[in-house]
Each structure stands twice: as structure tokens, then as C-alpha cells.
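[1] predicted model and sequence below, questions to follow.
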Amino acid sequence: NVTPDSCFDGRKYFDLEKAIRRAEQMVEEGADIIDVGGQSSRPGFSPVSEDEEKMRVLPVIRELSKRLKIPISCDTYRPGVARSAIEEGATIINDIYAMRYEKEMADVISTARCAVVLMHMQGTPETMQKNPQYSDVIGEIFSFFEERLEYALNCSIPFEKIIIDPGIGFGKLVEHNLEIIQRLREFTTLGRPIMLGVSRKMFLGRIAGNVGPEARMPPGIAACVAGYLKGAQLFRVHDVKEMRMALDAAAAIENYENTCS
């Protein structure tokens, strides 16, 4: 997060060299993708201008694409930022609006033949946590993905280039987030990889005794492992080393076969 106001690591990497060093450290710790974002999407955030967002993310993406051999993702919902990020070496666009903010986003992604993360969000970041309501949270998110997948295909975005993200904490109460993780496997029938982003989020603090962001790694590990066991394949995290170790251990247990019996 190349931002001054993200919920956990705001200002920590609001500097090019610090951001580059942190990304390289994350790769050493086991990251498979580096996601670069230039504005916070925490509840109630104030959007920055497109020029400011570009100023924050493009130098980082440009440098990382030279130094790293893993994919670079840009966390943006603006077509102009996405296009410039792709020109600098990004191969994934992580869009919290799922290409609904501006129709041009689909054209950018289709033309570049890059991958895209389509996330579910009720409302906007400014309003999403003001008493979100669902009659059927799983059914409504499922229908949302069906519509977005159809839209993407109609825009000539290859099916295999799409990742879905149920948007934990984006227009959801604690009980919604818990139900989504518990029933995550239902989304696997859509045929696309599921990304789960729970790291340091507020609902973890609520279920772990109202702790702050700095104390939310343990419940975050538990949520990621639970998500993995329910079918999630990608995890957007701050604490790469710890999450990688936990997920590798969970995978070893889940996939163990006793060849001696």
C-alpha cells in the first residue's frame, strides 16, 4: 500500500525505496504476486485524484517489474491508472468495483489481455459500512459474480483471466463475513479462482476481543486457513511469512496420503 492512510500499513511504504525493499522482502518470504495500491479503500476513505494515484503507484510498478520475476498487480478501479500500470509492467488489475466504476475498464483489460480480480462490494467505500443489509448474502454475491462474469466475457475478457473476490469487509457486517468464509466453497462452482482478503481487517478484531490492527495477525491466520480449506486459492495479506507458513502447513495436512497403509 503506497498510501498515507491504509488501515494497517499506511505511511510505512509511502516512499519509493521503502516500498521496493518491502516488496523484495515479501518475495523472499514467499509471496507469489505483489499487489500495489495507491489509495486506501478502508471504510469512509477520501478518494485521491487520478494524477495523485498514478504518482504513487507507477514508479513502484516500473521498478518492481524490472527487479522481480513474479506478477505485479495494480489495485485500482480507474481505467487511466490501470492502462498506465499495464504499460509499466503490471499484468493483473485488482478492481474493487469489478469494472463498474467506468465502462472503459473492461476495454483496457480486454485490450491488454491481462488478468483481472472482480470484487464484490455493496455500496462504495464511503458508504459501504453504513448498515449493509442482505436477504441472502451468499445468493446475492453469487448472482453478482454470475452477472460480472457474463459481462466480462461479452467484453472479450478470457474466462481464464478472471479471479473472483467476495469482498470481505466491503459492505458486510461481521456475520456476513463469517458466513462468506464458512460457505466459500459454494463460489467454486463458478469455475474461477477465489481470492480472499482478510488481513488485519476490522471484523477480525471484533471476533478476537475487540483488538486493534496490530494484534489481528493470529485471527487473520485462522481466517486464511479456514478460507483455504473452503476453496480459496489466493490470499491478499500483509504478513507474508507467517501466512505462507500457516497455509503450507494446512496444505500438507490436507493433502497428506499415508503410503505405508
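    Now that the structure is in, tell me what you want to look at.
[2] every contact and neighbour count from this point should use C-alpha atoms.
    Fine.
[3] secondary structure class for residue 36?
    Here residue 36 is recorded as strand under DSSP: H, G, I helix; E, B strand; the rest coil.
[4] residue 57 is in contact with that one, correct?
    Yes - counting by Cα atoms under 8 Å, a contact exists between residue 36 and residue 57, whose distance comes to 6.5 Å.
[5] any residues in contact with both of those two?
    Any residue near both residue 36 and residue 57 by Cα atoms under 8 Å, 6 or more residues apart in numbering counts here, and that gives 2, 74.
[6] correct me, but residue 112 touches residue 87?
    No - checked against Cα under 8 Å, the pair residue 112 and residue 87 is beyond contact range at 9.1 Å.
[7] which residues in this protein form strands?
    Counting by DSSP state E, the chain has these strands, from start to end: 34-37, 72-75, 92-95, 115-119, 162-165, 195-196, 234-235.
[8] can you tell me which helices and strands the longest one packs against?
    Packing contacts for strand 115-119, counted by 3 or more Cα pairs under 8 Å, 6 or more residues apart in numbering; DSSP states H and E, involve strand 92-95, strand 162-165.
[9] point out the other helices and strands that the last one packs with.
    Think strand 162-165. For strand 162-165, the helices and strands in contact under the criterion 3+ Cα pairs under 8 Å, 6+ apart are strand 115-119, strand 195-196.
[10] what's it in contact with?
    Residues lying outside strand 162-165 but in contact with it, judged by Cα under 8 Å, 6+ apart, are 115-120, 145, 192-197.
[11] which parts of it count as buried, going by neighbours?
    Of the residues in strand 162-165, those with enough neighbours to count as buried (16 or more other Cα atoms under 10 Å) are 162-165.
[12] give me the neighbour count for residue 67.
    Neighbours of residue 67 under the rule other Cα atoms under 10 Å: 11.
[13] mean neighbour count added to the helices and strands packed on strand 162-165, as a markdown table?
    As requested, these are exported to a markdown table (neighbours: other Cα atoms under 10 Å):
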| stretch | mean neighbour count |
| --- | --- |
| strand 115-119 | 24 |
| strand 195-196 | 24 |
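[14] dump the ones you listed to TSV, plus distance to residue 221.
    Output for the helices and strands packed on strand 162-165, formatted as TSV (distance: least, Cα to Cα, whole Å):
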stretch	distance to residue 221
strand 115-119	21
strand 195-196	12
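[15] okay, pairing it with this:
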Amino acid sequence: MNAYYRPLVQSGALRPVTAQPLAGGALWFTHAERLSRSGEGAIVAAQDIPEADLDRLTRPRPPIAGVHMDAPVIMGILNITPDSFSDGGRHATVETALAGARDMLAQDVPILDVGGESTRPGSDAVDVETEIARTAPVIAAIRAETGALISIDTRKVAVAEAALQAGAGLVNDVSGFTHDPDLAPLCARTGVPVCIMHARGDPKTMQDNPIYEHVLLDVYDFLAGQIALLEAAGVPRARIIADPGIGFGKTLEHNLALLKGISLFHGLGCPVLLGASRKRFIGTLGRAAQAADRAPGSIAVALAAAAQGVQILRVHDVAETAQALRLWAAVR
């Protein structure tokens, strides 16, 4: 039976001599929760974690396209769609999208995530031509003004190729590279970093009674398997980001289990991305029916994830999250 190790993350300059650095950053751990599918969990000392597992947990994460991964960074969301669940239509033209990008970059955000297809629960697929027409001109305009890393949020190789030609430098696939078999070879050939996200089903049906045997371990195993496939296709682990896919084929209870155990995903040996901003479970628990009113809850979740060592926070409320992170870092 495979064992999984979830580091019990701590912070502070005074640390025991047995403390191990978490992913080469400022956080550390002396113990971990050992998990297995048999249900028999235990707390173990860091020195008792097998060498290969400990190495993946502690090894410094290389920069992603020049963006350092030794402290949490923000990925600003720029949806070029009329129907995204939170901000559909807000950035529907090149001019409004560029203005939104400028606002985010004023907060020293190093990554912008540009998407042209809504993946909210129940959404319909967008044809390739429409998705390219929405995203490529915006990416080119942003690239002409800034050196920020631009991520293309797409499942489709043609869209990704057009975005890379326009100046994108990262491919963020919500299907975890299961939708288009030609996308991984493109990323290997062009040498760009990628983000693998877990999703159960496609956006149209993903919330139709999602069931897991053990959501934390099921999502971990999926991401580990897709990382192995990408490595075999020629994308090295040093260029891979892992995202557990909050809200993508998960109930409220599934989302909470993933958030509580998110430090487990450091065992993949990749930077971890959290995309929980303004999602439905935040509205449910935070009593905010409208997505635009969910910034406080989104920031609370982001800070909880940062405290577990998550390296990338994908958010809508960039200025507010950036302020919160600065204060969190100052008092930590």
C-alpha cells in the first residue's frame, strides 16, 4: 500500500535542528501526516520519511519562466469572455482587457492568466476560432507593454499555439492535459512551462454528483500520473505546476478536504497553484450570494494556502490579495 506524506507546515526563524525546509522556501516542518488508502494514518518525524519522498518535499523549486517560487506569488485572472461566473464581459475588448492588466501589474503581479473560454459549471465549449480571436490580440497587446509572464488558460493546442506566438509564456490546462493529445507535444517542443489542473469531467457536467474514494489521494494520484506523462512527452518536472482544481468536479466537502490537506501536493516536487477565488463554496460558507462579494472569503482561503506553502495564488481581487499577502509576510 502506497504511503503519502503531508508535511505539517510551520514558520518562524527559530526552528528545531530537525526541521526540514518546505520546497526550499522559508516555511519548514519537523513532522508529517502519513496517509494511505487503508485509512491508517500516523504522524511521523521528518527524518523517518523515505529519502525520495523527503527530497521532493524539500527540494527548492526552480523559477517558472523567471518567476521565483520561494514565496507565494499572485496570478491575476483576466477572463476575455462574456459568460465567466464572476467577471464575464468585464474584459471583453482589447482596450478593457489591457486596462485590467495594467491595474494588476501596478500591484507587481508577475503572472497574468488570460482565458477565452468560460469553464464555470454547466458552461458550453467555445470553438477554437472564437477562443483565439478573444485571447491572442489581448496577449499581444499586453506583451507589447510589459515583460510580465502571460499564461494562456486553454485546453486546445491551436489556441495555445496562437497564444504562444502572440507572446504567452505558460500554458494552463484545466483538463490536466487530457482534452487535446497534441497540447503536451507543443509544450515540449516550445519549452514553455505548464500547469496541470485536476478536473472530474468537463465543465458542462463536472458538478453532476462527483464521487471520490479518497478525494485528497485521488487528486494527488491523477496529478502524479499526468506529471509522469508530461515528462515522458519531454516536459521536465522543473517546468510543471500542479493545481488540485478546487471547484472542478468537487462538492463543498471535497473542496474543504483539499484545502485542509493541500500541503500534501508538495510531494509532487512541483510548485502548487491554488485557484479558489470567488468560487461557490466561498459564497456558501461566507454567505455571499454574488461572486463579486466574495473577496474577503477568497483572501482568507488564499492566506491559509500560503501558510501551507502554496506558491501561486490565482485570484480575481488582485490589489486586495496583494495587500493581504504583504501584511501576512510582515507579521509572520
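    Structure received. Here the structure is a predicted model, which means the values were calculated and not measured.
[16] how about TSV for the helices and strands packed on strand 115-119 of structure 1, with distance to residue 239 of structure 1 added?
    Output for these, formatted as TSV (distance: least, Cα to Cα, whole Å):
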stretch	distance to residue 239 of structure 1
strand 92-95	19
strand 162-165	19
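[17] tell me the contacts of the spatially most central residue of structure 2?
    The C-alpha lying nearest the average C-alpha coordinate of structure 2 belongs to residue 273 (Cα atoms, centre = their mean; 2.6 Å). Listed by Cα under 8 Å, 6+ apart, the contact set of residue 273 of structure 2 reads 241-244, 310-314.
[18] out of the residues you listed, flag the one nearest to residue 326 of structure 2.
    Using Cα to Cα, residue 313 is the member of these that sits closest to residue 326 of structure 2, with 13.6 Å.
[19] return the residue of structure 1 aligned against the closest one.
    In structure 1, the residue matched to residue 313 of structure 2 (TM-score structural alignment) is residue 235.
[20] you'd agree its match is up against residue 223?
    No - proximity of residue 235 of structure 1 to residue 223 does not meet the contact threshold set by Cα under 8 Å, at 10.4 Å.
[21] those two - which one has more neighbours?
    Just comparing residue 235 of structure 1 and residue 223: by other Cα under 10 Å the higher neighbour count belongs to residue 235, 24 against 20.
[22] check contacts around the closest residue to the more buried one other than its chain neighbours.
    Nearest residue to residue 235 of structure 1 in three dimensions, chain neighbours excluded: residue 196, at 5.0 Å (Cα to Cα, 6 or more residues apart in numbering). When the contact criterion is Cα under 8 Å, 6+ apart, the partners of residue 196 of structure 1 are 165-168, 224, 227, 232-236.
[23] which residues touch residue 184 of structure 1?
    227, 230-232.
[24] now with 10 Å?
    When the contact criterion is Cα atoms under 10 Å, 6 or more residues apart in numbering, the partners of residue 184 of structure 1 are 138, 166, 178, 194, 196, 226-232.
[25] repeat that for residue 13 of structure 1.
    When the contact criterion is Cα under 10 Å, 6+ apart, the partners of residue 13 of structure 1 are 1-4, 19-23.
[26] do that again at 8 Å, thanks
    With the criterion set at Cα under 8 Å, 6+ apart, residue 13 of structure 1 makes contact with 1-3, 19, 22.
[27] please apply the same query to residue 92 of structure 2.
    Residue 92 of structure 2 sits next to 79-82, 134 when contact means Cα under 8 Å, 6+ apart.
[28] before we move on, the earlier item: what residue in structure 2 is paired with the residue nearest to residue 235 of structure 1?
    So, by TM-score structural alignment, residue 196 of structure 1 is matched to residue 274.
[29] same check, this time on residue 157 of structure 1
    With TM-score structural alignment as the matching criterion, the partner of residue 157 of structure 1 in structure 2 is residue 235.
[30] ranges for the helices of the stretch 1-150 of structure 2?
    With DSSP state H, counting those that start in this stretch as the criterion, the stretch 1-150 of structure 2 has helices at 51-58, 94-105, 128-145.
[31] tell me the helices and strands packed up against the second one.
    Identification of packing neighbours for helix 94-105 of structure 2 by 3+ Cα pairs under 8 Å, 6+ apart yields strand 73-79, helix 128-145.
[32] could these go into CSV alongside distance to residue 207 of structure 2?
    Rendered in CSV, the data for those read as follows (distance: least, Cα to Cα, whole Å):
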stretch, distance to residue 207 of structure 2
strand 73-79, 21
helix 128-145, 23
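[33] highest mean neighbour count out of those?
    Looking across these with neighbours counted as mean count of other Cα atoms under 10 Å, the highest average goes to strand 73-79: a mean of 26.
[34] which residues touch the match of residue 313 of structure 2?
    Applying Cα under 8 Å, 6+ apart, we find residue 235 of structure 1 in contact with 195-197, 224.
[35] so how far is residue 75 of structure 1 from residue 213 of structure 1?
    Here the criterion is Cα to Cα, to the nearest Å. By it, residue 213 of structure 1 lies 21 Å from residue 75 of structure 1.
[36] neighbour-wise, which of these two wins?
    Between residue 213 of structure 1 and residue 75, counting by other Cα under 10 Å, residue 75 is the more crowded of the two (25 against 16).
[37] show me what residue 125 of structure 1 lines up with in structure 2.
    Looking across to structure 2 (by TM-score structural alignment), residue 125 of structure 1 lines up with residue 203.
[38] thinking again about what came up before, mind putting the contacts of residue 273 of structure 2 into a markdown table with distance to residue 5 of structure 2?
    Output for those, formatted as a markdown table (distance: Cα to Cα, whole Å):
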| residue | distance to residue 5 of structure 2 |
| --- | --- |
| 241 | 19 |
| 242 | 16 |
| 243 | 18 |
| 244 | 16 |
| 310 | 16 |
| 311 | 18 |
| 312 | 21 |
| 313 | 23 |
| 314 | 25 |
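[39] fine by me, we can end here.
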